[in-house]
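In: heads up, no residue letters with this:
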């Protein structure tokens, strides 16, 4: 059964390349397992990782950090409380009015979409004082609920410290997932920017944020960096490097090891 499916995929790939006049012009394809196995039967295309999936795996590794995982779960319960209680919802709106804040609803996260964790943190950071006021008001929140849902200063600091990194990761995902502006030439430059700037620890950051950055960076390096390793054979012929060399925005190739730049330029 699997062999038949692979043959069908291979036939469709071959038909598409012939229809569009791309025979002998394609050098790489998606690295989904079926695609890799199918293309081996018709061509020697190189497998290129789907960057959004790579980034998804890397960020997921970061959120496995124990203390951060607990912060996410705690704020998930807080948001759920305001979503399911009409009294809490109405009370939050009153506190937003009193503090001249936008009447934005709190955002619930999803474990399958880490971008929503970023959105949840952003909204809670924006509405922190209105939420705290609603939790402190006994006409809105019962004492037992308030004790369970309280926004601690420590957790608030975690949100403030981690938001810049999450926003950078979200921006990278958005830039490389657009259906109208997808461009593999961005993969290495974006990864390099994340690893050398946005995922670097900053003095004074909390331990949980440092651990998150380290976990994401480690996972990202394992997926991306082997392709740019100084010792890799024919690194200058890699499709991602060639794509960057052809892109006017990144033709300087600052994100590539100096030893490969000449080879890439020659191949371009």
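Out: Happy to help now that I have it. Being a predicted model, the structure only gives us computed values, none of them experimental.

In: hey, let's count contacts and neighbours off CA atoms from now on
Out: OK.

In: the longest helix in the protein is where?
Out: In the chain, with assignment by DSSP state H, the single longest helix is helix 153-175.

In: second one coming, line it up with the first:
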């Protein structure tokens, strides 16, 4: 069911309602709508929340990628370094001679014969993949670029400077938690919503300052981005329950809610118990009637 009209918030909201009807999804079974960070999509989820109470849940993978990409651009030295790495990889992708020579150097040095990877800013974790692969292939790449058959005189600028290689190594350390979090939150064979508060809390704690000023700046910016983009994640109001925290409370791995202050934990647990009691009271009359009926059927009639 493609949306053929303009992708305005109202049209998107109407389209989602049509999809719900078309696939016979009981509206009362819908608790949340997962969405990306597009302004029109965010506005559409607000419309659905106002009309039906569907809770908007931002896609964790998309949000983490935005945090990483924005933070990489926030520091000039890092931005230049990533740009230089991108240019270097692109050179090997376009040059058959360079890529062939790289394989020879890899064999001679006993390095894994892995291809260099080009990043795409909209593809999750691709910048991390590019930088980790470059770090792995640093010496074969450097040796290849030093070969006069590959690099013409005056084009040695393609190779990264020692401080840039060092920066890449540090960047890989701080990007690794984002990579792991994205992989975890992109899972399709297990529940992910309940993991989100724990994952966000862990990322904040793992963003420890390293020595390099550019990386320190990256970490500071990334932490601010994570805090801002998930500013309501740790807030819980009984009158408007946070379904992410409720999900975490039901997950055996996170049910103690260690990432929340004690008063918030009490609020979540209390609300959950109230909800469970309400469900139990709704189910009990039906169960009682069935039990009575079964007893009556099993009672022998008087002779």
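Out: Great, that's in hand. Every value quoted in this text rests on a predicted model; they were computed, and no experiment measured them.

In: can you name every helix or strand that the longest helix of the first structure contacts?
Out: Packing partners of helix 153-175 of the first structure (3 or more CA pairs under 8 Å, 6 or more residues apart in numbering; DSSP states H and E): helix 115-126, helix 207-224.

In: and it, which residues are buried?
Out: Using 16 or more other CA atoms under 10 Å as the test for burial, helix 153-175 of the first structure gives 155, 158-159, 161-163, 165-170, 172-173, 175.

In: distance check, the residue lying closest to residue 31 of the second structure once chain neighbours are set aside against residue 269 of the second structure.
Out: Nearest-residue entry for residue 31 of the second structure: residue 54, 5.1 Å, with adjacent residues in sequence omitted and distances by CA to CA, 6 or more residues apart in numbering. Distance, residue 54 of the second structure to residue 269 of the second structure, by CA to CA, to the nearest Å: 22 Å.

In: which helix or strand contains the spatially most central residue of the second structure?
Out: By CA atoms, centre = their mean, the mean C-alpha position of the second structure lies nearest to residue 61, the distance being 2.2 Å. Element membership for residue 61 of the second structure, per DSSP states H and E: helix 60-73.

In: quick one: contacts of that helix?
Out: 36-37, 78-79, 121-125, 175, 178, 182, 185-186, 196, 218-219, 221-222, 225-226, 229 (CA atoms under 8 Å, 6 or more residues apart in numbering).

In: type out the PyMOL command that picks the buried ones from the residues you listed.
Out: In PyMOL, a selection of the buried entries from the contacts of helix 60-73 of the second structure looks like this (16+ other CA under 10 Å):
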select buried, resi 78+79+124+125+175+178+182+185+186+196+218+219+221+222+225+226+229
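
In: can you give me the buried ones in the longest helix seen in the second structure?
Out: Scanning the second structure for the helix with the most residues, using DSSP H, yields helix 262-298. Neighbour counts over helix 262-298 of the second structure (16+ other CA under 10 Å) mark 264, 265, 268, 269, 271, 272 as buried.

In: touching, residue 192 of the first structure and residue 253? I think so.
Out: No: Residue 192 of the first structure is beyond contact range of residue 253, at 10.9 Å (criterion: CA atoms under 8 Å).

In: more neighbours, these two?
Out: Looking at residue 192 of the first structure and residue 253 with other CA atoms under 10 Å, you find the greater number of neighbours at residue 253, namely 22 against 19.

In: SS state for that one?
Out: Look at residue 253 of the first structure: counting by DSSP: H, G, I helix; E, B strand; the rest coil, its state is coil.
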